[in-house]
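Enquirer: Provided below are the primary sequence and the corresponding predicted coordinates.
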Amino acid sequence: MLEDMAFLSLFLEWTIGHLHLIQLTWESSSYAMPLGSLYFVFAWNIFKTVYSHSPLSFVFGAIWTCCDLVIIYLTIRNLRRPDNPDFLTSPSFKQHLIPILAMIFLFWVTSILIAISQFGEVSLYWAGVFLSFFMSVSFILMGLSRRSSRQQHEHIILSKVAVSALLVWYSAMRFDNLYMALNIFYLSIPLDVVYLVVLEWFKEPRFKEVLSAPASPVETKEQASSA
């Protein structure tokens, strides 16, 4: 009963996080989730669905995987838009976007497959806890690289914290091994706090002004007449 409650709570919170990511990506010309984390989550959700132990777990995993596909589609669409503000200093990245993203996805799939073959199904749950730590770092790097709060929201990181806590609880009940999971979880919590501080910092007016500035100088009437 407790296991079902834990997984149901995890499903609801993780689903809300996915839907919020879809909304942020749909309404923008950029992406709302770091690409490495996005494909890590996608790979993890696929394996979580394949290794489901109940119809309910399978349905939830399938819903998350479908949400990931929507986010990936919107992310690729936005990265190909002419007004996309990302990777302006790395045009080759966009030229080879699909192969690069495919390699990122294959890396995570291969890593999870190797872990499962070596350590069994329990490694899938450790991968989920490590995913929380990896996402914490990647969200901080994304915020710092953008120097703004665009396409970012506190609910995403708070949803991740809640899901990580529930995942630790769920793993402890299922595998009776809590020590390592708690250590990784405790490592990610300070990073999540750092990200929230960074996000609030970039919401200050001075950063909003930089974000809203035109991409190229606007020529005034006086400048045009003197030219």
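Expert: Nice, I can see it.
Enquirer: from here on, contacts and neighbour counts on C-alpha atoms
Expert: Will do.
Enquirer: Residue 42: what secondary structure?
Expert: helix (DSSP: H, G, I helix; E, B strand; the rest coil).
Enquirer: separation between it and residue 114?
Expert: Distance, residue 42 to residue 114, using CA to CA, to the nearest Å: 17 Å.
Enquirer: now swap in residue 69 and tell me
Expert: 24 Å.
Enquirer: go on, residue 50?
Expert: Residue 50 sits 16 Å away from residue 114, going by CA to CA.
Enquirer: How about residue 164?
Expert: Note on residue 164: its distance to residue 114, by CA to CA, is 23 Å.
Enquirer: For the two, work out which one has more neighbours and name it.
Expert: Legend: neighbour count by other CA atoms under 10 Å for residue 164 and residue 114, higher for residue 164 (26 against 13).
Enquirer: so that one sits right up against residue 185, yeah?
Expert: Yes - at 7.0 Å, residue 164 counts as touching residue 185 under the criterion of CA atoms under 8 Å.
Enquirer: what do these two both touch?
Expert: Listed as contacting both residue 164 and residue 185 by CA atoms under 8 Å, 6 or more residues apart in numbering are 129, 132.
Enquirer: Grab the nearest non-local neighbour of residue 187.
Expert: Closest residue in space to residue 187, ignoring its immediate chain neighbours: residue 133 at 7.1 Å, by CA to CA, 6 or more residues apart in numbering.
Enquirer: just checking, next helix/strand downstream of the one helix or strand the one you found maps to?
Expert: Element membership for residue 133 (DSSP states H and E) is helix 122-146. Counting by DSSP H and E, the element after helix 122-146 in chain order, helix or strand, is helix 154-175.
Enquirer: Distance from the chain centre to that next one, please.
Expert: How far helix 154-175 lies from its chain's middle: 14 Å, per CA atoms, centre = their mean, to the nearest Å.
Enquirer: another one to put next to it:
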Amino acid sequence: MPSTASALSSATLPGGLVALPGVYQPQADTRLLAAALAHEDLGPRTELLEIGTGTGALALHAAVRGARVTAVDVAWPAVVTARLNAWIHRLPLRVLHGDFEARTTGRRFDVVVSNPPYVPAPDGRLPSRGPERAWDAGLDGRAVIDRICGGAPALLRPGGILLMVHSAMCGAEETLDRLAGAGLAARVTATASVPWGPVLRSRRSWLEQRGLAAEAEEREELVVIRARRT
């Protein structure tokens, strides 16, 4: 059975993180994913990739445990922020700018971690700038999730693990089905119910019209999905 929101209080992330303007700062989804990552066996022989690193919180969480970490983000402010936080914490972190598939061509990892953009947005196009890049993900919120599902087999070594967090609003079952179709054994390992943030509240009418949210809904379910390449 998936663990629940109690994991949020036990998640450990590096303190004293800085963030340039517009960079997504660690929130409930970050902490839930950190708690899931804490259950994985990491060490000096572990090569880990974080897709969409933001402040670098999760990448640093893994580096503290000895993993060799590569972090990728499409936004330059996030890349600079993650590099700065790695320098502040004196931790080795390779932070790359660009698309995760383009920047990792030919490489495979033991663990891939991602807190991708997953908020449904009225504009189906992915934003090319601004803080919205960290959360807007197309009409159904799956624009980046689906790319990760499709790309995971090429990124993982045999036995490698993908850990990804997103809103249940995007369809956890669809994620599981896509991962299974890609040849990975996947399941939901943790969930948490959190209050709606300002972005969801600002889109309430649109979300209700599309059937993505019930009337007067005030809480969002987060899910962590763990997939293993056999």
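Expert: Thanks, I have the structure now. From a predicted model like this one, the values you see are computed outputs, not experimental measurements.
Enquirer: So after superposing, what's the score?
Expert: The TM-score (TM-score structural alignment, normalised by the length of the first structure) is 0.34; 127 aligned residues with a CA RMSD of 5.4 Å.
Enquirer: what's the helix holding residue 133 of the first structure in contact with?
Expert: Helix 122-146 of the first structure has contacts (CA under 8 Å, 6+ apart) with 33-34, 36-37, 40-41, 44, 47-48, 112, 115-116, 149, 157, 160-161, 164, 167-168, 171, 175, 181, 184-185, 187-188, 191-192, 194-195, 198-199.
Enquirer: switch the cut-off to 7 Å
Expert: 34, 37, 115-116, 149, 160, 164, 171, 181, 184-185, 188, 191-192, 195, 199 (CA atoms under 7 Å, 6 or more residues apart in numbering).
Enquirer: Show me the strands in the first structure, by range?
Expert: In the first structure, no segments count as strands under DSSP state E.
Enquirer: what separates the residue lying closest to residue 171 of the first structure once chain neighbours are set aside from residue 93 of the first structure, distance-wise?
Expert: Residue nearest to residue 171 of the first structure in three dimensions, not counting chain neighbours: residue 125, with 6.5 Å by CA to CA, 6+ apart. As judged by CA to CA, residue 125 of the first structure and residue 93 of the first structure stand 32 Å apart.
Enquirer: Show me which of the two is the more surrounded one.
Expert: Shown here are residue 125 of the first structure and residue 93; by other CA under 10 Å, residue 125 has more neighbours (20 against 14).
Enquirer: The more buried one and residue 207 of the first structure: what is the separation?
Expert: On the measure of CA to CA, residue 125 of the first structure and residue 207 of the first structure end up 39 Å apart.
Enquirer: Tell me the spacing between the residue nearest to residue 171 of the first structure and residue 16 of the first structure.
Expert: To residue 16 of the first structure, residue 125 of the first structure is 21 Å away according to CA to CA.
Enquirer: Then residue 155 of the first structure?
Expert: Distance from residue 155 of the first structure to residue 16 of the first structure, by CA to CA: 9 Å.
Enquirer: Residue 193 of the second structure: what's it in contact with?
Expert: 5, 219-222.
Enquirer: now, which of those sits nearest residue 84 of the second structure?
Expert: Taking CA to CA as the measure, residue 84 of the second structure lies nearest residue 222 of the contacts of residue 193 of the second structure, at 28.9 Å.
Enquirer: which SSE is that closest one in?
Expert: Element membership for residue 222 of the second structure (DSSP H and E) is strand 219-229.
Enquirer: what packs against that strand?
Expert: Here strand 219-229 of the second structure touches strand 156-167, strand 184-195, going by 3 or more CA pairs under 7 Å, 6 or more residues apart in numbering; DSSP states H and E.
Enquirer: Deepest in the core, which of these is it.
Expert: Stretch with highest mean neighbour count among those: strand 156-167 (a mean of 22; mean count of other CA atoms under 10 Å).
Enquirer: quick one, it and strand 184-195 angle?
Expert: Strand 156-167 of the second structure runs at 20 degrees relative to strand 184-195, counting by axes from the mean of the first three to the mean of the last three CA atoms, to 10 degrees.
Enquirer: by contact count, what packs against strand 156-167 of the second structure?
Expert: strand 109-114, strand 219-229.
Enquirer: let's see it at 10 Å
Expert: With contacts defined as 3 or more CA pairs under 10 Å, 6 or more residues apart in numbering; DSSP states H and E, strand 156-167 of the second structure has these neighbours: helix 28-37, strand 47-51, strand 109-114, helix 143-155, helix 172-181, strand 184-195, strand 219-229.
Enquirer: Could I get these in CSV, plus columns for distance to residue 163 of the second structure?
Expert: Formatted as CSV, these follow (distance: least, CA to CA, whole Å):
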stretch, distance to residue 163 of the second structure
helix 28-37, 7
strand 47-51, 10
strand 109-114, 5
helix 143-155, 10
helix 172-181, 12
strand 184-195, 9
strand 219-229, 5
